[in-house]
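Q: After the sequence you'll find the predicted model.
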Amino acid sequence: MTASASEAAPPQRLTFDSEDIASDERFEAYHALYRGGTDVSPTSDTFRARVEAQRMGQLVMVERHLNGAQHERTLQRVRTDGFEHFTLQLVLSGRLLVETPDQFITVTPGQAIVFDLSRPQRTRAENAHYLTFSVAREMVEAATLHAFALHGTVLAAEAGLLADLMVSLVRRRAGDDPRQTAAGMQMFEEALALALGRTPVSHDSRDALSQARLVVEKLLARRDLDPDMIARHANLSRTTLYELFRPYGGVSRYVQMRRTARLRALLGRVESRTSSIAELSYQVGFAAESHAARLYKAQYGETPGQRRQGSAPLPRGIETNSGFDPWIRALYR
């Protein structure tokens, strides 16, 4: 395994080829790349992996040739590592067999699948050549108002431009040239928004949405927060506000989702362990713990109590800075 960077700065590229490693050590070496974020297991005797990863701005881009391996994020893993970013996986050849809590999917060449890493998943590669882009959550939420519903979504024809761009960024090694990073990031953000189905909006509308979101974040703890208050503080009409948040099913639904997301973050913090779940629920604006628990389970598939029980450090033997995991964790800074 090699990384092309000086010792004085974090490496921006990393390569791995199982053929360069002794046969009895190949899978364990591959497994070590992913110990910080996924459980990897062999699925056949014909394991083969070639990986090239690079970092470009807020993106971690990985090209992978993989057979005979399965990646899984169990509910326990989701609870413990706290990852909440997204990955976009584009299949170039072969296939990925995917399982989420809601469905089984086969992803074939030309298709891309979106994963929310705050949700469980299992992916099995069969002679697959595919690209994986790790994307900060805020970038996805800026591209679409229904980020919460994307987990397991397969993009085909609508991802054509995005797929072409992903291939180009990887092939051109755009992360190696700082001059290309800003332009590459801008193009990716625009292509992502188009692929996720959001109609491009004017800069005025984009600014209005950003302002409304800022108001929600600032006033989220107020239990009397409602559309009238948000519209007033954001200097928007109720009609405009409702139109901006229509993809969520309404302003109130968006507020509820932000409250459950903030509750989840608090439950994972060591300094919050002395506060009861009821107290934390009130802190994020819920009027009752039972209401918070019901919405939390609907969004994350577990209760707040289960989240708290699973928020301990990773088990011993799990190396959280192995492979390119530090790049992933940098998405949260």
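A: Great, that's in hand.

Q: Every contact and neighbour count from this point should use C-alpha atoms.
A: Fine.

Q: Identify the residue spatially nearest to the residue most central in space within the chain, adjacent ones excluded.
A: Among the residues of the chain, residue 86 comes closest to the average C-alpha position under CA atoms, centre = their mean, at 1.6 Å. Among residues not flanking residue 86 along the chain, residue 116 sits closest, at 4.7 Å (CA to CA, 6 or more residues apart in numbering).

Q: Find the nearest non-adjacent residue to residue 63, please.
A: Per CA to CA, 6+ apart, closest to residue 63 is residue 131, 4.6 Å.

Q: which residues sit against the one helix or strand residue 72 maps to?
A: Using DSSP states H and E, the element containing residue 72 is strand 69-73. Strand 69-73 has contacts (CA atoms under 8 Å, 6 or more residues apart in numbering) with 37-44, 47, 117, 119-125.

Q: Now find how far off-centre the following helix or strand past that strand is within its chain.
A: Counting by DSSP H and E, the element after strand 69-73 in chain order, helix or strand, is helix 75-81. Here helix 75-81 is found 14 Å from its chain centre; the criterion is CA atoms, centre = their mean, to the nearest Å.

Q: likewise stretch 34-42?
A: Stretch 34-42 sits 16 Å away from the centroid of its parent chain (CA atoms, centre = their mean).

Q: got it, and stretch 176-191?
A: Worked out by CA atoms, centre = their mean, stretch 176-191 lies 19 Å from the chain centre.

Q: what does stretch 150-160 give?
A: 15 Å.

Q: for stretch 54-64, same thing?
A: Put simply, stretch 54-64 sits 13 Å off its chain's centre (CA atoms, centre = their mean).

Q: which residues sit against that stretch?
A: 12-14, 49-53, 128-136, 170, 173-176, 181-182, 185, 327-328, 331.

Q: In strands, which of these appear?
A: In this view, the contacts of stretch 54-64 that belong to strands under DSSP state E are 13-14, 49-53, 128-135.

Q: sorry, back to before: weed out the non-buried ones from the contacts of stretch 54-64.
A: Buried members of these, scored by 16 or more other CA atoms under 10 Å, are 12-14, 49-53, 128-136, 170, 173-176, 181, 185, 327-328, 331.

Q: Next one for the comparison:
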Amino acid sequence: MSEIFAFDSTAFEPDVAFARYCDLYARGADIERTNAPFFARVRSWRLDRTILFAREYGGICHRRRERVESDGFDHFTLNHVVAGELFAGPDGKAMSIKPGESLLIDTSEPAETGADHVVLITVSLARDSVRAAVGDVEGLHGYLIGASEGGLLGAMLRALVEQMPHLPFVAHAAVTRTLIDLLSVAINPYGSGARSEFYRLEHVRYESVRRLIEANVGAPDFSIQDITNATGISRAGLYRLFESCGGVNRFIQMCRLQQLRDRLDNRAFDAMSLAELAPRLGFSDESHASRLFKQAFGITPGAYRAASIRGTQDPAVDLMACRWNSTLSELQ
């Protein structure tokens, strides 16, 4: 399933709602209340190494300060304001972001975002995706994209929020590629340089290999040699492409774990035990799958499935946070 979570503060008493919102965002930011009344409505979807949020909130400020040194975040967020006013930027240097404007935030740097009342669309993008769009990512923390420069990008984001509930999984990679292209146009309206083109080609190579891996992830004997035979990319080239992921073998392992998590979230697979699912996704056995799943996501497959089933009827903040946290790890 592509939806990660949905949260609406009106479902709770005010103090409880704020506490749950803080729990939901506990890994990503410290939340402070402002003088304005607190409210928050959030929907989120997982795309291809991209997370999309449709948000409306007020009376709060999100801050990333000391946690920047310890949480390991290394991606960018793009905040596009639809209505209201967002105050955001590097920590201590927040600026006013008006409707139609967008702001890039580097999560490896201290930052703050807040509002009395704002409607916005936020996209979390892997660092290599932003690099593919603009080449050099230095100086992008707090980069403001004007309404005219980012017009096409903003139009796509607004349309995407409307279409996400109906968007087939097979379209996710194409959507992410289009976002990268439109981000490039918004930041470099007169064309990108050679560095950007180099990273874009590297990104295309990476995506080609990734799709090949995902198509064959259920084959337990699928190997690096199969990838080099199919793509013509050398082992050294593959290592360079997937170095940030811990290598190709680690990436294959994470693809299997992500597909297992998706099936545990999908009620159509509830009749299948872990012992049945594991070999279909390339794991040697149930024990192997369970051990790796716990290492990656901090919860056993059985406990995750049980929480997911409960969440179908009564969405719990701990399950929402688990889904979000595990998805955030895919951006690093």
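A: Received the coordinates, thanks. Since this is a predicted model, take the numbers as computed values, not measurements.

Q: TM-score for the pair, please.
A: Superposed pair, TM-score by TM-score structural alignment, normalised by the length of structure 2: 0.60. Supporting alignment: 218 aligned residues with a CA RMSD of 3.0 Å.

Q: on that earlier part again, so the corresponding residue of structure 2 for the residue nearest to the centre of structure 1 versus residue 141 of structure 2, what's the distance?
A: Under the alignment by TM-score structural alignment, residue 86 of structure 1 pairs with residue 76 in structure 2. Separation of residue 76 of structure 2 from residue 141 of structure 2 (CA to CA, to the nearest Å) stands at 8 Å.

Q: anything in contact with each of these two?
A: With contacts taken as CA under 8 Å, 6+ apart, residue 76 of structure 2 and residue 141 have 104, 105, 106 as neighbours in common.

Q: is it true that residue 85 of structure 1 touches residue 137?
A: Yes: counting by CA atoms under 8 Å, residue 85 of structure 1 touches residue 137, with 4.5 Å between them.

Q: circling back: greatest separation within the ones in strands among the contacts of stretch 54-64 of structure 1: which pair is it?
A: 49 and 135 (22.7 Å; CA to CA).

Q: what sits up against stretch 86-97 of structure 1?
A: 104-117, 123-137, 140, 163.

Q: related to what we said a few turns ago, what is the equivalent residue in structure 2 for the residue nearest to residue 86 of structure 1?
A: Looking across to structure 2 (by TM-score structural alignment), residue 116 of structure 1 lines up with residue 106.

Q: Pretty sure its match sits against residue 139.
A: No: assessed by CA under 8 Å, residue 106 of structure 2 is found out of contact with residue 139, at 9.4 Å.

Q: Compare these two (neighbour count), which wins?
A: residue 106 (25 against 8; other CA atoms under 10 Å).

Q: Would you check that residue 198 of structure 1 makes contact with residue 144?
A: Yes: counting by CA under 8 Å, residue 144 is a contact partner of residue 198 of structure 1 at 5.9 Å.

Q: okay, the two: which has more neighbours?
A: Neighbours of residue 198 of structure 1 and residue 144, each counted by other CA under 10 Å, are more numerous for residue 144; the result is 20 against 14.

Q: so how far does stretch 279-292 of structure 1 reach from one end to the other?
A: 11 Å.

Q: Check stretch 29-41 of structure 2 too.
A: Stretch 29-41 of structure 2 end-to-end distance (CA to CA) = 17 Å.

Q: mind listing what the aligned partner of residue 27 of structure 2 in structure 1 touches?
A: Applying TM-score structural alignment, one finds that residue 27 of structure 2 aligns to residue 36 in structure 1. Counting by CA under 8 Å, 6+ apart, residue 36 of structure 1 touches 81, 318, 319, 320, 321, 322, 325.

Q: the helices in the stretch 151-300 of structure 1, which residues?
A: Using DSSP state H, counting those that start in this stretch, the helices found in the stretch 151-300 of structure 1 span residues 160-171, 178-195, 203-219, 227-234, 238-244, 251-267, 277-283, 289-300.

Q: which part of structure 2 lines up with the second one?
A: Under TM-score structural alignment, the alignment places helix 178-195 of structure 1 onto residues 169-186 of structure 2.

Q: Report how many residues lie close to the closest residue to residue 327 of structure 1 other than its chain neighbours.
A: Of all residues not flanking residue 327 of structure 1 in the chain, residue 60 sits nearest, at 6.9 Å (CA to CA, 6+ apart). Neighbours of residue 60 of structure 1 under the rule other CA under 10 Å: 24.

Q: which SS class is residue 60 of structure 1?
A: Three-state call for residue 60 of structure 1 (DSSP: H, G, I helix; E, B strand; the rest coil): strand.

Q: mind checking what it lines up with in structure 2?
A: So, by TM-score structural alignment, residue 60 of structure 1 is matched to residue 51.

Q: contacts for stretch 102-114 of structure 1?
A: With CA under 8 Å, 6+ apart as the criterion, stretch 102-114 of structure 1 contacts 86-99, 150-157, 159-160, 163.

Q: Could you tell me which of the residues you listed count as buried?
A: 86-96, 98-99, 150-152, 154-156, 159-160, 163.

Q: Just the endpoints, please. Distance across stretch 108-125 of structure 1?
A: 11 Å.

Q: which non-adjacent residue is nearest residue 102 of structure 2?
A: Distances taken as CA to CA, 6+ apart put residue 80 closest to residue 102 of structure 2, at 4.2 Å, once the chain neighbours are dropped.

Q: tell me the angle of whichever strand or helix holds the one you found relative to helix 172-187?
A: Using DSSP H and E, residue 80 of structure 2 sits in strand 75-84. For strand 75-84 of structure 2 against helix 172-187, the angle by axes from the mean of the first three to the mean of the last three CA atoms, to 10 degrees is 70 degrees.

Q: Report the mean distance between strand 75-84 of structure 2 and its aligned residues in structure 1.
A: Compared with structure 1 after fitting, strand 75-84 of structure 2 deviates on average by 0.4 Å (mean CA distance after the TM-score superposition for structure 1).

Q: any idea how far the very next helix or strand once past that strand is from the chain center?
A: With elements assigned by DSSP H and E, the helix or strand that comes after strand 75-84 of structure 2 is strand 86-90. Computed by CA atoms, centre = their mean, the chain-centroid distance of strand 86-90 of structure 2 equals 20 Å.
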